[in-house]
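Asker: missing the sequence, but the structure's below:
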């Protein structure tokens, strides 16, 4: 709706008088007197679409969409960023794969705003050349990372986080654009479910207090394992330099 009018199938329909102006009649006017040409009608349609998106709960801080969500039908990245952005004090994260730059930028912004972030990672996945852990460590002293050190079979396979001890996220979706159903959505927002490299994953968001408390106890136990690599920045810096050398001369490491 735009002040009593709406765009419909190529013509402007007035609700108050019931008058219809065909698309080929040149200029007409909105009730406010604003001239509307054919290109103007096209732009107005785009504005209407953007308006409908801006009024969604996710865009303007409405209630979080708790419950089950599935990619690639939904963009789980958007849900994650919305939930993370509610943090005021702490975020505890256990994430197997983490290559999503939009989420890493969100975490960096929150850390600069005073949120303490603990990120628990797997010792194999953190070696991915697109992994965001080292970049995050460079952004803020409020970001802390520990790595599970064990044999290759005993991986840290969780994909979960807890925001301020009250909002719990679990599921099968890693923090990667294909895993979150965001790979195609970034390029084709209206048909993102048809994009390539779209994984079938789920995300469960809950504000249940008992579930949150259980995850907090579990996370604290994982975080405090004696075998963890507790200060990984130096290790990750060395790995980065070795990877660069490998890419430069083609040698293996």
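Answerer: All right, it came through fine. As the structure is a computational prediction, the values presented were derived from the model and not from experiment.
Asker: use CA for all of it now, contacts and neighbours both
Answerer: Will do.
Asker: look at residue 6 and say how many residues are nearby.
Answerer: Residue 6 has 18 neighbours, counted by other C-alpha atoms under 10 Å.
Asker: distance check, it against residue 39.
Answerer: Distance of residue 6 to residue 39, given as C-alpha to C-alpha, to the nearest Å: 15 Å.
Asker: could you do residue 84 as well?
Answerer: Going from residue 84 to residue 39 by C-alpha to C-alpha gives 39 Å.
Asker: same check, this time on residue 82
Answerer: 34 Å.
Asker: give me the more crowded residue out of these two.
Answerer: residue 82 (20 against 9).
Asker: name the element that one belongs to?
Answerer: Taking DSSP states H and E as the criterion, residue 82 maps to helix 76-84.
Asker: for that helix, packing partners?
Answerer: helix 101-112 (3 or more C-alpha pairs under 8 Å, 6 or more residues apart in numbering; DSSP states H and E).
Asker: next, the angle helix 76-84 makes with the helix it packs on.
Answerer: Angular relation of helix 101-112 and helix 76-84 on a 0 to 180 degree scale: 10 degrees, by axes from the mean of the first three to the mean of the last three C-alpha atoms, to 10 degrees.
Asker: another one to put next to it:
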């Protein structure tokens, strides 16, 4: 599904600031893969490269066997529609209702209005917000806003959902409800999910695979239960030692 090969990203070549260094990672269709590391390790930069919001300095990312940075025209548009992104901080449009926020990406691709209405209604039911459709983001709790962000990311029926710290601003009870929703999306829709997080508990709860990133490099990766049971890297050991 996703093959990342020798991926590097340098933000300031004159100062040699390497956010990512020769990253290699494979994520299979249907996986829920957690990318975990300390602050500044390169997690969000990796996600932004997969989402095509950053262009790597070298290396490649393949999705379904296609190098995403070599695509053009309709192929590129189709690929972008296959990727849904849940941003840290929600990134909702405050002057638009919940219904309008979810509809926004469908309006951009000029989907007919009747189809947009049906799709939005389905997504509102999926995330449990049908009764909030005409309200605005300022009227919602943090957990409800995150549900809107997830629904919007799913609007184009993506194959891959990329989540940047989806629970970082949420209390424990709300965190569990969001993780439950993501698990249901993975199971019922078959969506592959990549979660960027610094929380061991999030990875334990939902991820079947984990990649530990440290100073821009993948320290180790594999099945979550195996990596956490017998961590091989110092980075993984440190994260587990700090897990309270």
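Answerer: Thanks, I have it. All figures in this text were calculated on a predicted structure; none of them were measured in a lab.
Asker: so what number do they get for TM-score?
Answerer: Aligned and superposed, the two chains score 0.27 in TM-score terms (TM-score structural alignment, normalised by the length of structure 2); 117 aligned residues with a C-alpha RMSD of 6.0 Å.
Asker: quick one: the helices in structure 1?
Answerer: 38-54, 76-84, 101-112, 133-137, 209-223, 233-249 (DSSP state H).
Asker: any buried residues in the fifth one, and which?
Answerer: It stands for helix 209-223 of structure 1. 212, 215-216, 219, 222-223 (16 or more other C-alpha atoms under 10 Å).
Asker: of those residues, closest to residue 143 of structure 1?
Answerer: residue 223 (13.7 Å; C-alpha to C-alpha).
Asker: so who does the closest one touch?
Answerer: For residue 223 of structure 1, the contact set (C-alpha atoms under 8 Å, 6 or more residues apart in numbering) comprises 120, 146.
Asker: quick one, strands of structure 2?
Answerer: Assigned by DSSP state E, the strands in structure 2 fall at 2-12, 17-27, 32-36, 58-63, 66-67, 83-86, 160-164, 192-197, 209-214, 217-223.
Asker: of those, which is nearest residue 150 of structure 2?
Answerer: strand 83-86 (5.9 Å).
Asker: dump the helices of structure 1 into JSON lines; add distance to residue 169 of structure 1 as well.
Answerer: As requested, the helices of structure 1 are exported to JSON lines (distance: least, C-alpha to C-alpha, whole Å):
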{"stretch": "helix 38-54", "distance to residue 169 of structure 1": "24"}
{"stretch": "helix 76-84", "distance to residue 169 of structure 1": "8"}
{"stretch": "helix 101-112", "distance to residue 169 of structure 1": "14"}
{"stretch": "helix 133-137", "distance to residue 169 of structure 1": "20"}
{"stretch": "helix 209-223", "distance to residue 169 of structure 1": "9"}
{"stretch": "helix 233-249", "distance to residue 169 of structure 1": "26"}
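Asker: so which of those helices is the most packed in?
Answerer: Burial of the helices of structure 1 is given as mean neighbour count (mean count of other C-alpha atoms under 10 Å); helix 76-84 ranks first at a mean of 21.
Asker: that older thread, quick one: closest of the helices of structure 1 to residue 67 of structure 1.
Answerer: helix 76-84 (11.2 Å).
Asker: let's have the strands of structure 2 in JSON lines, adding distance to residue 103 of structure 2.
Answerer: Shown next, in JSON lines, are these (distance: least, C-alpha to C-alpha, whole Å):
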{"stretch": "strand 2-12", "distance to residue 103 of structure 2": "27"}
{"stretch": "strand 17-27", "distance to residue 103 of structure 2": "29"}
{"stretch": "strand 32-36", "distance to residue 103 of structure 2": "26"}
{"stretch": "strand 58-63", "distance to residue 103 of structure 2": "26"}
{"stretch": "strand 66-67", "distance to residue 103 of structure 2": "28"}
{"stretch": "strand 83-86", "distance to residue 103 of structure 2": "14"}
{"stretch": "strand 160-164", "distance to residue 103 of structure 2": "17"}
{"stretch": "strand 192-197", "distance to residue 103 of structure 2": "22"}
{"stretch": "strand 209-214", "distance to residue 103 of structure 2": "32"}
{"stretch": "strand 217-223", "distance to residue 103 of structure 2": "36"}
